[in-house]
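[1] I need the structure of the sequence given here:
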Amino acid sequence: MTSRSRPVHVDILDAAIVPKSKKLLSYGGLDPIRAVATLVDCFEDPAKPKYCAQCFQACVVVLAHYTLGWPGNVPVLRYHFPDVYDRCIRFLLFPRTELEMDALASSVFECHCDLSDDFLRDLHDMPTGIMVDADGKNIKRDEENIRDAFLLVISLVHNGIQPAMEAGNLYKADAHAEKAARKGVVLPWPESIHSLIPYGARESILALGAVIQKTPLPLSAGFLGSIMDCVREPTIRPFLESPTLSGDVIGIANIQLISWTMLTTPGMRSGRSPEGNVCCKIITEMKNVCLVLRVLISLCDDDELIRFNRQAKEQMGQGNILEMCNHALGYLPQAYAKIRRPVPGITTDFHYCVEILSIMGGRLHFALGHQGSKWNQLILDRSRNLLIGRIDMGLQGYEAIFAFSHSYLCWAPGCPNTFTSAERKFSKCARCERVAYCSKECQLRGWKDPVSPHKAICPKIAHVVKALQITAKPTQRARDDFSLHCLERGVDLVDMVEICRHYRYLRGTHSARAPEDADITLAEDGHDDQEKQSADFTAETCM
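    Below you'll find the predicted structure:
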């Protein structure tokens, strides 16, 4: 990875970066201190905002309009007005059911503000993007307004998280507090990871999933990625358990594919934005998605990435993550080539996206055991490097055969049956005598599978079993020099690699099973502990 794969650590309590003044910049000439107080008051009860969407959106505009520049008010708010961020993130991540989220989306458009207050009346007169009816009083309740009601609040909190990501490890909260006391400075927001997951990791991440359903845009993906990057491991399980987040990631990523398709298809382009500006936006918005992917790459094992890949397709129906990476690696270089004028940071963002997408694509390609060369070359290169970097090539194939020999699964792609669920043993392929199926239908489906047909691998397994004299229930671990042993017996190491890829692919199609069914365990009772330990070790090594 590049240096961007992990933030450069800086001292978050360096007196030089602590703003000495509490003065806030303002957009629209309104009092920024009053805007802060109004936001804090609005979200005192995170379940029910005190003011309408127009009111709290206008407060965000006053404090964080793009014309204020970067970092704008962020340092002052983080050090001197942290309640703004605390209240806003508690509002965004408050656990709600789908019905409660719909009710909230409706209630924030009911204005009960006291317009006799000059400041509140000025907020209602400020343009925020929220559309109102002809009488200028009632906010229209459409999907775009519901989206915008959350989006500006997300942008405010997201900007506040960025310095925390650069500062480094929020887990050092106690050490930070001691250092702050010695230096006589206050801790900036967020003081610890608990500030980012106020209701616990699971409830907060699942609640964010509900919010992203209302705001399925790149900024929301960046917000999710920023929280995951700061909190790290505790966010992975709830992310994978979410019924929507995996699908949201691919849905948001595909927005860039749609933008590229519209830009390059005759008759489909709309708007007057220069071509180079559209291409810059495609790259910078893909960077938000790549932040989520980077966290998953660094914290997930192969099985978890396979689950993410599968869930993305099931939840959104727009293809899987591997396919998304493949498409993006095709159009992003073309988009970058269309940018004629230098744009600060765009080259770094482009290379960052390409690296993350190629790593994610390569890991999934390797873990799923895909064959063929239809994938982007960067994905194929990453997958091959993973293969070379893993254990001895001959040993990989042997461990796959070992796992097939001791498994009690039906190995037809996606079949959920096991010896336990069917209450019987399964017949094995008559030729290789290793791969079991619960029925003739499953055997035929596995034989002709379009991705990794058993028909192509079966004779290779049979040859290896015969050449290496592998017993029906092997109990001995392979030697460290197993590749040399294979060559001495006339076994092609490429065959061993393909056997392992076949095994990995089939394991990937079964990853939805319950853990107790998915584990490689011995099919028969009465085996001694040594044999069971050998099988358990084999499962860990192969996976």
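[2] every contact and neighbour count from this point should use C-alpha atoms.
    OK.
[3] hmm, residue 250 and residue 314 touching each other?
    No. Counting by Cα atoms under 8 Å, residue 314 stays clear of residue 250, with 10.9 Å between them.
[4] ok, the two, which is more surrounded?
    For residue 314 versus residue 250, the count of surrounding residues by other Cα atoms under 10 Å is larger for residue 250: 24 against 16.
[5] I'd like the structure of this one too, to check against the first:
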Amino acid sequence: MDGHELNEPFAPDIHYRTPQTQSYLYIRMAHHGYLTACAKFVSLPRSEEEMRRLRTDVFTCECSLPENEDARRLVQRLHTFGTARAQFELDDLVHALVRHLAGILNHAVMSQSVGGMTAVGYITENHVKSVMVRPWPVDTITQVVPHGLRQSMEGYAASLSLSLRRRPHEALLLFSTLLAICGSPIILPVLTLHPDWTSRVVDIAESLIDERTAMVGKSVDAGTEESWKDTFMLLVECAGDFSDTRYLDEGELNLLARVETVADADEEPKESRSLLSVCDRLLRHLPCFLDGSNVFTQGDMASFTQVLTIHGAAFYAHRLPHECLAVCPQILDYYNQERNTASAADPSTLAFHSIDWASTMRCCSAPECHETFVTVGRRLARCAGCGLLRFCSRACQKKAWKHAKLPHKAVCKKLRVLLERMDFFEHAEDADCGLQSFVDACEEDEELGELALDCAGHMYDLMAEQHDIREAYMAEAYREMQKRSLSRGDS
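    Presented below is the predicted three-dimensional model:
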């Protein structure tokens, strides 16, 4: 189900490899019903009795062999499953589906062909005129969240829990991808079942580092190195999703980056196990992965260094007082650099970033409202006046219009003028080009510069107010650097 041939070992029985295949786009376009059925199975919450019956049904399967040759080979494989276990079990099925769905949804996110918590004006495969059938998922609400938001998230959390028993990598990938697509509603169900999930991520990183350091100076086969690289990329991408301040507020980020402190014999804090520590440790051990490698390259090292520094700085900005960790210089220097750069940014730059943020967010723009397209179950309409901010209801729009601290009526017309005069959405695909054009125009046109100044303050305060971020300046500095550094796309 993830590109392996029928005679190859079951993926969780071998070194981790990212689920991927050139057939994913074809599968997403040709098999909508099948993929929706996979999502329905994985996201369905079940009682203990239902789980018991399902385990029995899977374990005691008495199905006859189908006539279709491919189907018959698959059933025969399931009946003589694996070398380490006697028979195909429910946990195997769930893990396989979690891995498969993680690969499919990750492909959708990477190819910018799924609507998630952020959006861009151009969705690559969905807008190609020659494509007659849009790739799955066409509708996030009905296809990825088929049982309603609360029940679907609880179902996904239960399936992730089963998958963790085999290996945490696939569960982490699906968790991270669901967070990028559906936002924070997946967090609490997962943490309720596994409050120690951060330790699982730390364990993956430590196991990777320990395995590599144990092989220093020894010959390593390409397959093992490719597994290390895939695990490294999994940790880097997940760190990015779990520190993305575009759609995570401070409380949610702190839940995800939860700190576990290891004490010494005298009960004095000795070590912090957190996502910040993951970024820190990976950065410190990067050179040993390049040593004698035929898979890791200098380009990989430069890219990993940059993104781990960015994500580490985001976690450092939200560190807890009791976190004891001597952060590596790269993270600390970048944090201080971006703090100074963002605080000294000119108004036109701030205006561009804040408008860019508002244009991609698929959440309600009323300051105290945290509804998203997932929680509401539909697309959120933009304000008819400015054409930029989205609201979940007329009540929220009216409340935002006359808000005591951040009244939308103060900037509605100004935002409309800025968008029209700058053709903002035409530059949405190229942030660097759009930013420079915007800054140049504001410098040449005094009136436009004043509009940018008025809008920058309001929008920046709105961003900080809505997300309740302790250090709001990190949000846009992080966002801009992330867009330049990561090949991963949002839609």
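[6] superposed, what's their TM-score?
    TM-score of the superposed chains, computed with TM-score structural alignment, normalised by the length of the second structure, equals 0.52; 320 aligned residues with a Cα RMSD of 4.8 Å.
[7] could you name every residue contacting both of residue 314 and residue 250 of the first structure?
    The contact sets of residue 314 of the first structure and residue 250 do not overlap (Cα atoms under 8 Å, 6 or more residues apart in numbering).
[8] what do we get in the second structure for residue 328 of the first structure?
    If you follow residue 328 of the first structure across to the second structure using TM-score structural alignment, you land on residue 282.
[9] wasn't its match part of a strand?
    No. Assigned with DSSP: H, G, I helix; E, B strand; the rest coil, residue 282 of the second structure falls outside any strand and is helix.
[10] contacting residues around it?
    Each residue near residue 282 of the second structure by Cα under 8 Å, 6+ apart is listed here: 205, 209, 308.
[11] repeat for residue 77 of the second structure
    Neighbour list for residue 77 of the second structure: residue 6 [criterion: Cα under 8 Å, 6+ apart].
[12] what about 10 Å?
    Shown in contact with residue 77 of the second structure (Cα atoms under 10 Å, 6 or more residues apart in numbering): 6, 7, 71, 88.
[13] quick one: which of these has the most company?
    Highest neighbour count within those: residue 88, with 18 neighbours (other Cα under 10 Å).
[14] how many neighbours does the nearest residue to that residue once chain neighbours are set aside have?
    Using Cα to Cα, 6 or more residues apart in numbering and skipping the chain neighbours, the partner closest in space to residue 88 of the second structure is residue 81 (5.5 Å). By other Cα under 10 Å, the residues close to residue 81 of the second structure number 17.
[15] what distance do you get for the aligned residue in the first structure for residue 81 of the second structure to residue 41 of the first structure?
    Residue 81 of the second structure maps onto residue 130 in the first structure when the alignment is built from TM-score structural alignment. Distance, residue 130 of the first structure to residue 41 of the first structure, by Cα to Cα, to the nearest Å: 21 Å.
[16] same deal with residue 112 of the first structure?
    Separation of residue 112 of the first structure from residue 41 of the first structure (Cα to Cα): 14 Å.
[17] cool, residue 79 of the first structure as well?
    19 Å.
[18] with residue 508 of the first structure instead?
    For residue 508 of the first structure, the distance to residue 41 of the first structure equals 50 Å [Cα to Cα].
[19] counting neighbours, go ahead and name the busier of those two.
    Between residue 508 of the first structure and residue 41, counting by other Cα under 10 Å, residue 508 is the more crowded of the two (23 against 17).
[20] leaving out chain neighbours, which residue sits closest to the more buried one?
    Nearest to residue 508 of the first structure is residue 368, by Cα to Cα, 6+ apart, at 5.6 Å.
[21] what do you get for residue 269 of the second structure?
    residue 263 is the one closest to residue 269 of the second structure (Cα to Cα, 6+ apart), at 4.4 Å.
[22] you'd agree the one you found is up against residue 323?
    No. Applying Cα atoms under 10 Å as the test, residue 263 of the second structure and residue 323 come out as separate, 11.8 Å apart.
[23] name the residue in those two with the higher neighbour count.
    residue 323 (20 against 12).
[24] doesn't the more buried one belong to a helix?
    No. Counting by three-state DSSP, residue 323 of the second structure falls outside a helix, being coil.
[25] which strand or helix spans residue 261 of the second structure?
    Using DSSP states H and E, residue 261 of the second structure sits in strand 260-263.
[26] helices or strands up against that strand?
    Where contact means 3 or more Cα pairs under 10 Å, 6 or more residues apart in numbering; DSSP states H and E, strand 260-263 of the second structure is packed against strand 269-273.
[27] list the buried ones in the strand it packs on?
    For strand 269-273 of the second structure, the neighbour count (16 or more other Cα atoms under 10 Å) marks 271, 272, 273 as buried.
[28] how about stretch 68-87 of the second structure?
    Within stretch 68-87 of the second structure, the residues scored as buried using 16+ other Cα under 10 Å are 75, 79, 81, 87.
[29] what of stretch 107-119 of the first structure?
    Going by neighbour count (16+ other Cα under 10 Å), the buried part of stretch 107-119 of the first structure is 107, 108, 109, 110, 111, 119.
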